[in-house]
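1. Next one to model:
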Amino acid sequence: MNDRIESKIPKKMRDKAPDFVDYGKNILFEKVWRNPALTLKERSLITLSALISIGNTEQLPFHLQLAEKHGMNEKEMIALITHMAFYVGWPKATAALNIILEK
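-> As a prediction, the model looks like this:
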């Protein structure tokens, strides 16, 4: 499995906020995500949980794709969302479920 994390950073963001892009690329995805205390699949599970908890649907498609790359299947993602519905609220879980079902 290729575990390199590639994100599509808009050119405008790369041009106007290069430090922000650098921190995300080199600190978050190269250092934090590489800490061997957790697997990439576990990190994806945690990240999806956090994004769903705060209702951040903008970042969900990227992280759902990344979770799939890290070994999570659609059944596991749906189970995660179903479980979270009871803790973070039905509307947030429904929004996340709709994004999974649109892929």
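
2. CA atoms for contacts and neighbours, from now on please.
-> Will do.

3. my guess is Leu60 meets Leu48, correct?
-> Yes - the pair Leu60 and Leu48 passes the contact test of Cα atoms under 8 Å, sitting 7.1 Å apart.

4. Now the terminal residues of stretch 47-62, how far apart.
-> Using Cα to Cα, to the nearest Å, one end of stretch 47-62 lies 11 Å from the other.

5. Following up with a second sequence; could you model it the same way so I can compare the two?
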Amino acid sequence: MELRHLRYFMAAAEEDDFGRAADRLQVARPTVSQHVADLEEELDTLLFNRHSSHVRLTAAGRTLHARLVGVMANLNEALFLTERMADAGAVSSVVRESSDPGRDRDSMFGLLRSIRRLGRPNNFLPESSTRRKLMPSQATGESARIYKQVPQFSRLREDVLLGDVWKQLEMSTRDRILVTCGVLAAGGKGEELKHWMRRGVDNGITLDELRGMIVQIAFYAGWPAGLCAGRAALELFEAEPRE
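-> Presented below is the predicted three-dimensional model:
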């Protein structure tokens, strides 16, 4: 976790929109969305509920935002003074009077530990009962029966697919899910696509991003593939809250 993850979170929380937060930070919208998703993954807690036209903080997100306001203000002040003051002695004196970086650091880490606990079982996230699950630990249904009968297939799934491919650092889990959805749509795998779209939303993909993906798929994989992706996302779209 880096300081910019917290800055991007704060901007998104204050703007209620990843796009406006991106404009404020002078970065691309996907950059904000990705940094927020990375922070949620680090904390293992959903911080925003995503809607087509805006985002809303969850209970955990509101707690994090409220506690970070003072911490970030002190950190910003300390950084500002450090950059502006040439005299090292003056810097240390002013910083000691205005802010204790060690105290801010400790309070921030304590806050993040609390946020993690808030998102774990036996606690609560009132606006979203679905906690983020990056990858399934066990196969279910018909797939589990197949893996039981073909042990090598099961080992490849556990050791290579889940144990290696999905843990590589070149791409985030969220982006890997987007790629997976595109490939499944191109192959007409509607049922699998439904599963991965739901998992994608749990990992920070917005419904608007799914809409954009469907159009992209239609032009690059064919119109039937686009319709396949649209059918897979239909339940998610129709369940979307309307204001």
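
6. TM value for the aligned chains?
-> Taking TM-score structural alignment, normalised by the length of structure 1 as the basis, the two superposed chains have a TM-score of 0.85; 103 aligned residues with a Cα RMSD of 1.8 Å.

7. Okay, and Arg56 of structure 2 sits in which element?
-> strand 55-57 (DSSP states H and E).

8. That strand corresponds to what range in structure 1?
-> Strand 55-57 of structure 2 corresponds to no residues in structure 1, going by TM-score structural alignment.

9. In structure 2, what residue corresponds to Glu102 of structure 1?
-> For Glu102 of structure 1, the aligned position in structure 2 is Glu235, judged by TM-score structural alignment.

10. Revised request: answer the last question for His83 of structure 1.
-> In structure 2, His83 of structure 1 lands on Gln216 (TM-score structural alignment).

11. still on that earlier bit, give me the helices and strands touching the strand holding Arg56 of structure 2, please.
-> strand 48-50 (3 or more Cα pairs under 8 Å, 6 or more residues apart in numbering; DSSP states H and E).

12. how distant is the strand it packs on from the center of its chain?
-> What separates the centre of strand 48-50 of structure 2 from the centre of its chain is 9 Å, taken as Cα atoms, centre = their mean, to the nearest Å.

13. Give the buried residues for the helix or strand that the strand holding Arg56 of structure 2 is followed by.
-> Following strand 55-57 of structure 2 in sequence order, the next helix or strand is helix 59-84 (DSSP H and E). Neighbour counts over helix 59-84 of structure 2 (16 or more other Cα atoms under 10 Å) mark 59-61, 63-65, 68, 71-72, 74-75, 78, 81-82 as buried.

14. Check what contacts stretch 44-53 of structure 1 and list those residues.
-> If you take Cα atoms under 8 Å, 6 or more residues apart in numbering as the criterion, stretch 44-53 of structure 1 is touched by 57, 59-60, 63-64, 66-67, 70, 80-81, 84, 88, 92-93, 96.

15. how about 6 Å then?
-> In this structure, residues lying in contact with stretch 44-53 of structure 1 by Cα atoms under 6 Å, 6 or more residues apart in numbering are 67, 88.

16. One more: stretch 65-81 of structure 1?
-> Residues contacting stretch 65-81 of structure 1 (Cα under 6 Å, 6+ apart): 40-41, 44, 93.

17. In helices, which of those appear?
-> 40-41, 44, 93 (DSSP state H).

18. I'd like the distance between the nearest residue to Asp3 of structure 1 once chain neighbours are set aside and Asn56 of structure 1.
-> In this structure, Asp3 of structure 1 finds its nearest non-sequential neighbour in His70, 7.5 Å apart by Cα to Cα, 6 or more residues apart in numbering. Distance of His70 of structure 1 to Asn56 of structure 1, computed by Cα to Cα: 20 Å.
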